[in-house]
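> Got a predicted structure plus its sequence, pasted below:
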Amino acid sequence: MHRSRHFIPGIITAGFIFVFVAASLVGLLSHSSSFNPTALWSDTYYRHITLFSFYQSFISTLLSVVLAIPVAHALSRRHFFAKKMLLKLFATTLVLPVLVGIFGLLAIYGNSGVISDIFNYFDKQLPFSIYGLNGILLAHVFFNLPFAARLFLQSLQSIPTEHHKLSAHLGIYHWNKFKLIEWPVIRQQLPHVCGLVFMLCFTSFATVMALGGGPKSTTIELAIYQAIKFDFDLQSGALLALWQMFLCAGLVLYIQSFSKVIAVTSEERQDKLPLFADSKRALLWDVSWITLVTLFVIPPLLMVIFSGINTQFIDVVTGWHFWSALGNSFVVATFAAFIALAAGMLILISSRRWRLLGLRFRADKLELIGTIILVTPGIVISTGIFLLLRNWTNIFDLALVIVIVVNALMALPYVIKTLAQPMLHIAQQYNLLASSLGMSGPSRFYLIEWKAIKKPIIHAYAISFVLSIGDLSAIALFGSQDFKTLPLYLFQLLGSYQMESAAVVSLFLLIFSVGMFAMMEKLMLKNNDK
């Protein structure tokens, strides 16, 4: 009985998650009497948005991953004064609020952007439009190329020094070395990186919402939002949400069947550079790729900073709408991150107990419930809850609670992936000692867990906070004039072409998200020094 008590918190937490997601599914099913994937596919519009969702995800993944390989290879061979800062910047693109990045891209590539101004100076027109497929691909590569390059760089840095020495001794250099030594390591991680980037692009909401540019460039998630928010076509919204969940479930199962998990950390290893035969051609190749990725990633972020200081700055920061949105964002991010962290740790405490007892299957299934958001994206869960509660109560009265819970669910997989291994290792090392000393509950957590794994705990909270403060998918459905967050406020300003006011909000959103991440990183470094 005493032993079984340790499993109860995790089981109850997983039960709440399962019930919440199941309730959203009930809401969807109640408004879609017949869910038939074959019938859905026969509809021209549904078939178009499905094909476009897959097409833009495939092209985005191809561009991001193919370009990331030479970038990672160049970074693995070179050392320069700003390399550490560039890698930290790469680490933040995954948690950077999407609309901040989009605003920066608009400031560079938009119809009134820097490149457009250069063309206008020479009486020429911009040869492309950032809206539509072009903009979606550009934004996805902007966010995912640095992320993929960082994962490949970690793989290259894992190559033993002896392999580099042996290749130098045998005279294996340049292309031959890449083919025989480095490519096998990259190829081993390629399926997981491609799968991860593809899922991020397939479930992308804010990017397509801001840059989609019309019916031709609409994905399933955006079609769900449009059906409910604008057309109030509840049945179509429910059908599309079920269709999205069906496709995501299939993709996740397929990706997990052949992929290998990659540990994503908040810091880069500072290993010695590998031995290789340098040459002017190799130097030019590496410098070219590093320069290109730097010129692609940094200018949009700089434009967010430069554009944010304008004539509307005082009006925006003294306005009620800004402070209301800021306060709501802070409340949502704080509570969502706390709930995600607490739920993740409770689930992991139970799952690791089962792992220590050799019950791996049970542990895997318990953790799988915690990552169920990978199968049911935030917009799908939000849609289900919206449909379920609309006949019972005024859903906008519960908007804050629902947005917090959905954001917590969206952050939960990151918490579980970040803390699973550290918590298991701590239990393996200290379980017997804690039992002999009679330590359990809060005292055990503070004296063992917290003391030993402060860094990953803080990192998990920081990721959850930043993801929640920049999320648009949940608030897009439940937001109103009285309840909006900074991302929704920014989207509304962009939609009404108030670009100077949008620039100010983008600047503050960038400062809050990156500043929070940097502050947490400093806390982690301090904990390491103690």
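It's in. Residues are numbered from 1 along each chain as shown.
> all contacts plus neighbour counts: C-alpha atoms, from now on.
Fine.
> Next, name the residue at the spatial heart of the chain.
Leu94 (5.0 Å; C-alpha atoms, centre = their mean).
> give me the element that residue is part of.
Using DSSP states H and E, Leu94 is not contained in any helix or strand.
> list the contacts for it?
The contact partners of Leu94, taken as C-alpha atoms under 8 Å, 6 or more residues apart in numbering, are Phe143, Asn144, Phe147.
> As CSV, those residues with neighbour count, secondary structure and distance to Leu283 would be great.
As requested, these are exported to CSV (neighbours: other C-alpha atoms under 10 Å; DSSP: H, G, I helix; E, B strand; the rest coil; distance: C-alpha to C-alpha, whole Å):
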residue, neighbour count, secondary structure, distance to Leu283
Phe143, 24, helix, 26
Asn144, 26, helix, 25
Phe147, 25, helix, 23
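> for comparison:
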Amino acid sequence: MLTPAEHRAARLGGWFGIGLLAAAIGIPVAALLAGSTGAGFGVDPYLLRITRFTLLQAGLSTALSIALAIPLARALARHPALPGRSLLLRLFAIPLGLPPLVAALGLIVVWGRQGIVNAGLLRLGVDQPVSIYGLSGILMAHVFFNLPLATRLMLMGLERLPAEYWKNAAILGMTRANVFRLIEWPAIAQLAGGAAGLVFMLCVTSFTLVLVLGGGPAATTLEVAIYQALRFDFDPPRAVLLALVQIALTSAVLIALRVLKSPAEEAPQLGLSPARPDVAPGLPALADRVLILASALFVIAPLAATLVAGLRADLVRILTDALLWRAILTSLAVAAAAAATSTMLALLLVRARHSVAESQTAFAGRILSWLAGIAGSLVLLAPPVVMGAGWFLLLSGATRALALPLMIIVLINAMMALPFVIRVIEPAHRTAMSRNGRLCLSLGVTGINRLRRVDLPALARPLATAFAFAMALSLGDLGAVALFGGDRIVTLPWLLLQKMGSYRTADAAGIALILAVLCMGLMALSDRTGAGREAARP
């Protein structure tokens, strides 16, 4: 419960947050639209090729991730007591917070031309080793990130099935095929559409993995082409055209996500035995274990390779490099500022929605609630590289300045983390308001006193969780820094990219380990309350 003055303050804060969000997204998009006058919208073979490849790699990555996730989730659901299962599921959460550059380096160590797999294949006499670059490398990297995510989603759907389903299936003598068709598939289908749309969205907006593993012009997506048009060719009209096409693609995917994503209803549990009739010793059980083991090796091998390569690097020399510490301090400062901005903005939007939901409001209040509700989706319309392209065009006359590019990087990273931060704060805020609202009114604790003595202390852990989660996302991001980074602005991802580009693999491995430790430490901190896991869920 809020007083009239608190309602006014909450809604005023909400409008301020909407204004900041509109400026952060609208100004760069407006700059792109203003620059589109010289872009030319004729049929461009290059544009068609880039767009076709963007859709191709996203479609293939999605198909592979979902097609592999379904049998893997079924195998894990059939064996809840499998040794190491809980540890494997925790390891499957690591790619969610792992910086893409670190994962790319791990994949190169395992699958690269001089990597572990190809070295073994050459010993076996295979003349043409696996290629980590080009379309095959991009698909491998996307499956590495998205297979664990899709598997966890499918597994949640299967584990929500009531135990009596399995008892009835055993009584009826259902075969494995009938169990899948009548029990498992309906549960999976409720999540498959939304999971596929989410994975497709992540792959369409993938930048770092394609930049590192694309291998050349034949494997270039829209976001990489935008980066190349601005950083190397300085062709603003082409960059504007590419950015507008990217916005159109992300808009279409977001609309499809809203149509496909239907939350599964949780069935009531009757406490019956979860024994399943489709679990039996023999070849099927062995096949399940082989699939789980192969998937675990596919995900764990790059993580382990990154750890081993990083420990083998000359960490003492790397840690005494002044440029590394400059990159660490810059990364931490940018990440902290972005996390603080994102957390503050999310809290303003959440409180505004609560105020509108609590009382009868006029048309303006309903508009405010709607805008605050779609804030996370609006951020996804313009990925970091697209927003960065708009700001890059606006700041082209001030690229030598330091403060403005840093502010833009902070703002873009804050926008990128906003959907996840809202998911952490909103449920906790709703619970705190329902518990404390009437008591505060009865005691006369209102206004700033209530905010300082009741609301913020009640939200301290969720706010800390959201801050750590947003900081981890910002710390490992390359999208915004790729356009503005240079001799004056050096972050850990930018420094790692420079080392990889100059083939200083040992130094890159050491920096990757440092970056991974920082990001995973923040992710572990955000996960302690359990709210971080909720933020990571789509």
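Structure's in. What do you need? Remember, it's a predicted structure, so these values are computed and weren't measured experimentally.
> Checking the contacts of Leu94 of the first structure against the second structure: which ones persist?
Counting by both residues aligned by TM-score structural alignment, their matches' C-alpha atoms under 8 Å, the second structure reproduces these contacts from the contacts of Leu94 of the first structure: Phe143, Phe147.
> Redo the contacts of Leu94 of the first structure as CSV? Include distance to Lys216 of the first structure.
Below are these laid out as CSV (distance: C-alpha to C-alpha, whole Å):
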residue, distance to Lys216 of the first structure
Phe143, 23
Asn144, 23
Phe147, 28
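> and of the contacts of Leu94 of the first structure, the nearest to Asp482 of the first structure?
Among the contacts of Leu94 of the first structure, Phe143 lies closest to Asp482 of the first structure (C-alpha to C-alpha), at 31.2 Å.
> what do we get in the second structure for the closest one?
Using TM-score structural alignment as the criterion, Phe143 of the first structure maps onto Phe145 of the second structure.
> That match against Ile94, yeah?
No: counting by C-alpha atoms under 8 Å, Phe145 of the second structure stays clear of Ile94, with 9.1 Å between them.
> shared neighbours of the two, anything?
In terms of C-alpha under 8 Å, 6+ apart, Phe145 of the second structure and Ile94 are not both contacted by any residue.
> Quick one: neighbours of Ser434 of the second structure, just the number.
11 (other C-alpha atoms under 10 Å).
> tally of neighbours for the aligned residue in the first structure for Met407 of the second structure?
Counting by TM-score structural alignment, Met407 of the second structure lines up with Val401 in the first structure. For Val401 of the first structure, the count of nearby residues is 14 (other C-alpha under 10 Å).
> Where does Val401 of the first structure sit, in terms of helix or strand?
Secondary structure from DSSP H and E places Val401 of the first structure in helix 399-436.
> Quick one: list the elements packing against that helix.
helix 320-356, helix 360-370, helix 378-389, helix 454-469, helix 473-478 (3 or more C-alpha pairs under 8 Å, 6 or more residues apart in numbering; DSSP states H and E).
> Can you add distance to Val98 of the first structure and mean neighbour count and give the ones you listed back as a markdown table?
As requested, these are exported to a markdown table (distance: least, C-alpha to C-alpha, whole Å; neighbours: other C-alpha atoms under 10 Å):
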| stretch | distance to Val98 of the first structure | mean neighbour count |
| --- | --- | --- |
| helix 320-356 | 15 | 21 |
| helix 360-370 | 24 | 18 |
| helix 378-389 | 15 | 24 |
| helix 454-469 | 10 | 24 |
| helix 473-478 | 11 | 23 |
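> looking at these, which is closest to Phe306 of the first structure?
Closest approach to Phe306 of the first structure among these is made by helix 320-356 (19.3 Å; C-alpha to C-alpha).
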